[in-house]
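Trainee: got a structure for you, letters missing:
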């Protein structure tokens, strides 16, 4: 099972961001991007990759403990950025320090449960909006990042840690999106 730990924004915030991305999709070059589906918008805390079924009970137990040790925190989607010329993302504001701690705990929980994790990278809270299409010439994402600079969603309280399954496209149809399925959630601080 391909899994990751995440913070899931509430639907009202997703709807606000959808309106913002509708404007972004009118910018020159937007047709050269593969835009992510609203149903998949999330803040990844820790990516686990393929996790053997036998490790799931221990992973669940450790994620539950990690969630219990962290208090709810405020968050909003704010601004944006890019990774090279390949990925356009929306950023976060508010409880960034508690979010980083939760991300660290989600990674540590998986390692202790026996999940083979890639190298540890500094955590950059982001919600992926679009990716450059494969084979496309380099696209300047700066105008998109500039358009997001003043964006800020409504604030919400992050009260759960989610374990999400990523189902990769299997049809081979160009542009097909992964499907995300929430496997489990644990309340923070309880």
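Mentor: Structure's in. What do you need? Here the structure is a predicted model, which means the values were calculated and not measured.
Trainee: when you work out contacts or count neighbours from here on, use the C-alpha atoms and nothing else.
Mentor: OK.
Trainee: quick one, strands of this structure?
Mentor: 2-7, 33-35, 43-50, 73-83, 87-94, 127-132, 156-158, 160-167, 179-187 (DSSP state E).
Trainee: in the first one, what counts as buried?
Mentor: Of the residues in strand 2-7, those with enough neighbours to count as buried (16 or more other CA atoms under 10 Å) are 3, 4, 5, 6, 7.
Trainee: centre-most residue in this protein?
Mentor: residue 43 (2.7 Å; CA atoms, centre = their mean).
Trainee: kindly reformat the strands of the chain as TSV containing distance to residue 101.
Mentor: Formatted as TSV, the strands of the chain follow (distance: least, CA to CA, whole Å):
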stretch	distance to residue 101
strand 2-7	13
strand 33-35	29
strand 43-50	10
strand 73-83	11
strand 87-94	14
strand 127-132	18
strand 156-158	13
strand 160-167	12
strand 179-187	15
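Trainee: for residue 112, which of those is the nearest?
Mentor: Ranking those by proximity to residue 112 (CA to CA) places strand 43-50 first, at 12.3 Å.
Trainee: touching the closest one from outside, list them.
Mentor: 1-8, 99-100, 102-104, 106-107, 110, 115-117, 123, 125-127 (CA atoms under 8 Å, 6 or more residues apart in numbering).
Trainee: and for stretch 57-64?
Mentor: Here stretch 57-64 makes contact (CA under 8 Å, 6+ apart) with 106, 109, 110, 112, 113, 161, 186, 187.
Trainee: so the fifth one sits right up against residue 55, yeah?
Mentor: Yes - using CA atoms under 8 Å, residue 113 and residue 55 qualify as a contacting pair, with a distance of 6.5 Å.
Trainee: and the longest helix along the chain, which residues are buried?
Mentor: The longest helix of the chain (DSSP state H) is helix 96-112. Neighbour-count burial for helix 96-112, with 16+ other CA under 10 Å as criterion, is recorded at 96, 98-100, 102-111.
Trainee: try this one next to it:
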């Protein structure tokens, strides 16, 4: 049976809203990853160029919806000023001895970032995107543990890390991002950028 004219495939992209990091901070966090890599634990480390704070994962989105999504994110960004982010404190979910996700926390800016994320969440909920089931926790994923190999060494490195600032930046914009997945890993590109304030 021939295709009807209105049955063309809909173009969709894998999208998310993120707070991207500046190059100096990415370099500082890459050095933190290098220290943890010395444990030789079986971790898939996030490539430094891909380090970011996810504010909202959207999944597969029809390209025709990007305009409305952009307007909602822009409205959330307009109501928020610039945020000073200070990264400090290493950890793992659910905890270091059973690590599945290795992260770095925020010692400054977490509350403001959580407020911004709530505004993004509310704006996108009005477009039909379901709210996250878990509360937002301001953290940056450094890597995902692939197997238990040398997990004990990783746990010692995480719990024995000195309490010190590991990098900081002033967040002045958030972005709607596109994620392209391949065997070489994810590649992210910016679709739209929204200044804060």
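Mentor: Yes, it's here. Here the structure is a predicted model, which is why all the values come from computation and not from measurement.
Trainee: just give the TM-score of the two.
Mentor: Overlay of the two chains. TM-score (TM-score structural alignment, normalised by the length of structure 1): 0.86; 179 aligned residues with a CA RMSD of 1.8 Å.
Trainee: what packs against the longest helix of structure 1?
Mentor: Counting contacts by 3 or more CA pairs under 8 Å, 6 or more residues apart in numbering; DSSP states H and E, helix 96-112 of structure 1 is packed against strand 43-50, helix 56-68, strand 73-83.
Trainee: residue range for the longest one in structure 2?
Mentor: Read that as helix 56-68 of structure 1. Per TM-score structural alignment, the counterpart of helix 56-68 of structure 1 in structure 2 is residues 66-78.
Trainee: and the matching stretch, how far from structure 1 on average?
Mentor: For stretch 66-78 of structure 2, the mean deviation from structure 1 after alignment is 0.7 Å (mean CA distance after the TM-score superposition for structure 1).
Trainee: now which residue in structure 2 aligns to the residue nearest to the centre of structure 1?
Mentor: Under the alignment (TM-score structural alignment), residue 43 of structure 1 maps onto residue 53 of structure 2.
Trainee: could you check the distance from its match over to residue 34 of structure 2?
Mentor: 20 Å (CA to CA, to the nearest Å).
Trainee: next: residue 124 of structure 2.
Mentor: From residue 124 of structure 2 over to residue 34 of structure 2 (counting by CA to CA), the distance is 37 Å.
Trainee: and residue 22 of structure 1, what pairs with it in structure 2?
Mentor: The alignment partner of residue 22 of structure 1 in structure 2, by TM-score structural alignment, is residue 34.
Trainee: quick revisit: nearest to residue 138 of structure 1, of the helices and strands packed on helix 96-112 of structure 1?
Mentor: Nearest to residue 138 of structure 1, of all these, is strand 73-83, at 12.4 Å by CA to CA.
Trainee: output the contacting helices and strands for the closest one.
Mentor: strand 87-94, helix 96-112, helix 142-148, strand 156-158.
Trainee: buried residues of the third one, list them for me.
Mentor: So the one you mean is helix 142-148 of structure 1. Applying 16+ other CA under 10 Å to helix 142-148 of structure 1 flags 144, 145, 147, 148 as buried.
Trainee: re the thing from before, so where is the longest helix of structure 1 in structure 2?
Mentor: Going by TM-score structural alignment: helix 96-112 of structure 1 matches residues 110-126.
Trainee: quick one, what contacts residue 138 of structure 2?
Mentor: 53, 105, 106, 110, 113, 114.
Trainee: scratch that, residue 94 of structure 1
Mentor: Counted by CA under 8 Å, 6+ apart, residue 94 of structure 1 has contacts 74, 75, 76.
Trainee: stretch 15-33 of structure 2 spans what distance, first to last residue?
Mentor: 26 Å.
Trainee: which other residues reach it?
Mentor: Stretch 15-33 of structure 2 is contacted by residues 45, 48-49, 51-61, 142, 166-169, 171, 173-179 when judged by CA under 8 Å, 6+ apart.
Trainee: what residue in structure 1 is paired with residue 148 of structure 2?
Mentor: Aligned by TM-score structural alignment, residue 148 of structure 2 pairs with residue 137 of structure 1.
Trainee: what is the burial count for that match?
Mentor: 10 (other CA atoms under 10 Å).
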